[in-house]
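S.K.: Model the structure of this input:
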Amino acid sequence: MNTAPPKGRGTARAPDSRFLDWQREPSDDGWPQDAPTPPLRTQLQIDTARSVITTNQSPDVPFTQSINPYRGCEHGCVYCFARPSHAYLGLSPGLDFETRLAWKPDAASLLRAELSARSYRCSPIALGVNTDAYQPVERELGVTREILQVLAECHHPVVIITKSALIERDLDILGPMAREGLVQVMVSVTTLVAELARTLEPRATAPHRRLRTIRTLADADVPVGVLFAPLIPALNDEEMETILSASRAQGASTAGYGVLRLPREVGPLFEHWLAEHAPGRAAHVMSLVRQLRDGRVNDARFGERMRGTGLFADLYRQRFALACKQLGLAPRHQALDTQRFTPPGADRQGRLF
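M.R.: Next up is the predicted model:
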């Protein structure tokens, strides 16, 4: 049976939503399974959510508000911790997550309404945390750009995390916001090895192109940093210092990292990917993953889930801290100006009454 992912996709597996009343199982019926299949096209559906700002109280993240313009992500990163969320839509965290996306065409108008509420209190909004706000469909749909236009109009601070060069399209918005201290961008760089990136995150921007994006943002005076995530033991962990150094050379001023997380369905999907693309390392990788997670594949505890525990987690922390000190990279979390915020349709004088 052919287990290779369809061209341009991160996984060949399509486990059913855990919330369904039934589950499907593959069965060999004797017919050849190696016949070529047509490329899987992306399908879009409307997200009918009545709000766009999501709040959280997690001590592991430096923001309390976020916006995800899309559910699901065409980038197809096999390790993506957001994959299990597709089960809430009755869809597969596997192929459906990459090919059946939900988008919010009224996101900008909903955002205006939420920012206009008398009860709203300004704090930085993180854009594209679960799924990349600049994934390929954004080029046609433009939801992220519309959101940025509203935030710029209101002088509202925003933090953007992306692995896409498409962010360069919005420099006309980000540049003026940067001059007001309202924006910070973190470009995620997982590996500089093109062959690894092609299978690990098949539709994301190529590694060398992400470095060029860092340079483009830095040249436009937009505060930009590098996010080395996920750190995967025995697969890309040896690249930590190389990626930080290359990003610093392109103008990154801040840095962060995160250890691989394998919640729910992501664990089996990632192990299947290892068996397909790195069989010689698979057992070693998963052994180290468990050592980082107190013997488990995943540890969802606050304070532990981003960095792991134990000897290897401590070594990663030390390596990262030393590399940042040597390169002059600051912590990824930089203060943004919340005092400029003006609700939609209001001027500063109007806010006094």
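
S.K.: Please make it C-alpha for all contacts and neighbour counts, starting now.
M.R.: Will do.

S.K.: Return the set of buried residues in the top helix by length along the chain.
M.R.: In the chain, assigned by DSSP state H, the helix with the most residues is helix 311-327. Across helix 311-327, burial judged by 16 or more other CA atoms under 10 Å covers 312-313, 316, 320-321, 323-324.

S.K.: Centre of the chain to that helix, how far?
M.R.: Here helix 311-327 is found 22 Å from its chain centre; the criterion is CA atoms, centre = their mean, to the nearest Å.

S.K.: Which strands and helices lie in contact with the helix or strand that it is followed by?
M.R.: As assigned by DSSP states H and E, the chain's next helix or strand after helix 311-327 is strand 330-331. Packing contacts for strand 330-331, counted by 3 or more CA pairs under 8 Å, 6 or more residues apart in numbering; DSSP states H and E, involve strand 254-259.

S.K.: Residues contacting stretch 236-246, please?
M.R.: By CA atoms under 8 Å, 6 or more residues apart in numbering, the residues outside stretch 236-246 that reach it are 189-192, 211, 226, 228, 231, 255, 319-320, 323-324, 327.

S.K.: one step back: ok, so of the buried residues of helix 311-327, who is nearest residue 283?
M.R.: Ranked by distance to residue 283 (CA to CA), the buried residues of helix 311-327 are led by residue 312 at 16.5 Å.

S.K.: number of nearby residues for the spatially closest residue to the closest one that is not a sequence neighbour?
M.R.: Closest residue in space to residue 312, ignoring its immediate chain neighbours: residue 292 at 6.7 Å, by CA to CA, 6 or more residues apart in numbering. When neighbours are counted by other CA atoms under 10 Å, residue 292 registers 26.

S.K.: Please generate a structure for the following sequence too, so the two can be compared:
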Amino acid sequence: MQNENIIKGQGAQRNVINRFDRFTFEPEDEDFDIIKTSFTEVFPKTIVNQVKSEDLPMEYSMNPYQGCEHGCSYCFARPTHEYWGYSAGIDFERKIMVKKNAPELLEKFFRKRGYKPEPILMSGNTDCYQPAERQFEITRQLLKVCLDYRHPVNVLTKNALVLRDLDILKPLAEQNLVSVSLSIPTINEDLRRKMEPRTSTANNKLKAIEVLSENNIPVHVMVAPIIPGLNSDEPLSILKSISDAGAQSFGYTLVRLNDTVEPVFVKWIEAQFPDRAQKVLNLIRSMRGGNLGDKRYFERQKGSGNIAEMIHNTFKIGRKKFFEGKEFPKLSIDGFTGTKEQQLKLF
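M.R.: Coordinates of the predicted model:
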């Protein structure tokens, strides 16, 4: 049974208190249903971030946008909005910052003296193909810069809009400079509408895998997050579907609700699944040592306890059954020149 008072098309049901604000005022009668998404152009000093987390397999990441319209209540990036003075709740989904000078900053980064190329993840925080990208095309411009400089890039998204940029992805792939990771936590469309309301449909994501694979663009799938009691019965069906569509590898994580993600998720699940909200929350706690979140490196990815172990074993079975013999290519750094002019001479 679903709560009739939920805000449709949103993950967050209200704003939550910003951890860094001494005073927070949220009108009780504010109608969030009629608040439209606003976009603010910002001009940061840098666009590439060095990833210092010990349990993440990448050296660099970049994010064309701050905030995300996709509306996933469990998104680990929500608390980053608080550093900008906003809430991790509704604000995260409806107050989007557009990094207009990102392409110029990326070129500047590539030209740094002594820079040694490593694949850059786009995006490591908020989705680079969220709906805003249709209008602003920052991601497309960044891909063009990567092509100009022959620099490897890993694209991570929940949105089939990635297919718009096949004209750039194909020449990147021909030089072994790109891979695409699609996030698919569920192939149950009713559940998808609630879990990630403004992402592409499950069928469109599977179709995107097919099209990318047909164009020889390596595809990885993140089956994430796994939420016990919601999508924890789906791993094998998801793995079969993505393997059949052409995915070459997959990864997964168990849900964790750190900091202000916790109140957003709790309000969301109580609104969307009032009949089993407490059961789901208790199952999450069983994987997180009695908590809903976990910030410990390595442990935060895998959890612990019987439920977590059952999920891990299911993925082991799926890997052997559907992905045995498949290999995911390592991107090349050999063609990077550090200058755009040399790259242009090759075409």
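
S.K.: What's the TM-score once they're superposed?
M.R.: Once superposed, the chains reach a TM-score of 0.93 (TM-score structural alignment, normalised by the length of structure 2), with 341 aligned residues with a CA RMSD of 2.0 Å.

S.K.: rewinding a little: any idea how far the aligned residue in structure 2 for the residue nearest to residue 312 of structure 1 lies from residue 214 of structure 2?
M.R.: Mapped onto structure 2 by TM-score structural alignment, residue 292 of structure 1 lines up with residue 287. From residue 287 of structure 2 across to residue 214 of structure 2, the span is 39 Å (CA to CA, to the nearest Å).

S.K.: again with residue 261 of structure 2
M.R.: Distance of residue 261 of structure 2 to residue 214 of structure 2, computed by CA to CA: 38 Å.

S.K.: who has more neighbours, these two?
M.R.: The neighbour count for residue 261 of structure 2 versus residue 214, taken as other CA under 10 Å, is higher for residue 261 (23 against 12).

S.K.: From residue 297 of structure 1, how far out is the equivalent of the more buried one over in structure 1?
M.R.: Here residue 261 of structure 2 is matched to residue 266 in structure 1, going by TM-score structural alignment. The spacing between residue 266 of structure 1 and residue 297 of structure 1, counted by CA to CA, is 10 Å.

S.K.: Where do the strands of structure 1 begin and end?
M.R.: Applying DSSP state E to structure 1 gives strands spanning 43-46, 53-55, 65-67, 70-71, 100-103, 125-127, 158-162, 183-188, 224-231, 254-259, 330-331.

S.K.: what sits against the match of residue 261 of structure 2?
M.R.: Residue 266 of structure 1 makes contact with 78-81, 83-84, 93, according to CA under 8 Å, 6+ apart.

S.K.: likewise residue 213 of structure 2?
M.R.: Contacts of residue 213 of structure 2 by CA under 8 Å, 6+ apart are 219, 245-247.

S.K.: next one: residue 42 of structure 1
M.R.: 74, 98-101.

S.K.: residue boundaries of the helices in the stretch 51-200 of structure 2?
M.R.: With DSSP state H, counting those that start in this stretch as the criterion, the stretch 51-200 of structure 2 has helices at 90-94, 102-110, 132-136, 138-149, 166-174, 189-195.

S.K.: Would you mind finding the most buried of those?
M.R.: Per-stretch averages of neighbours, counted by mean count of other CA atoms under 10 Å, single out helix 90-94 among these, with a mean of 24.

S.K.: In structure 1, what range does that one match?
M.R.: On structure 1, the counterpart of helix 90-94 of structure 2 by TM-score structural alignment is residues 95-99.

S.K.: Please state the offset of the matching stretch from the chain centre?
M.R.: In terms of CA atoms, centre = their mean, the gap separating the centre of stretch 95-99 of structure 1 from the centre of its chain is 15 Å.

S.K.: That one vs structure 2, average distance?
M.R.: Its aligned residues in structure 2 lie a mean 0.3 Å from stretch 95-99 of structure 1 after superposition (mean CA distance after the TM-score superposition for structure 1).

S.K.: quick one: contacts of that stretch?
M.R.: Residues from elsewhere that reach stretch 95-99 of structure 1, judged by CA under 8 Å, 6+ apart: 9-14, 40-43, 71-76, 83, 86, 91.

S.K.: okay but the residue nearest to residue 312 of structure 1 is in contact with residue 313, surely?
M.R.: Yes. Contact status for residue 292 of structure 1 versus residue 313: in contact at 6.2 Å, counting by CA atoms under 8 Å.

S.K.: Leaving out chain neighbours, which residue sits closest to the aligned residue in structure 1 for residue 251 of structure 2?
M.R.: Counting by TM-score structural alignment, residue 251 of structure 2 corresponds to residue 256 in structure 1. Spatial nearest neighbour of residue 256 of structure 1, excluding adjacent residues (CA to CA, 6+ apart): residue 227 at 4.8 Å.
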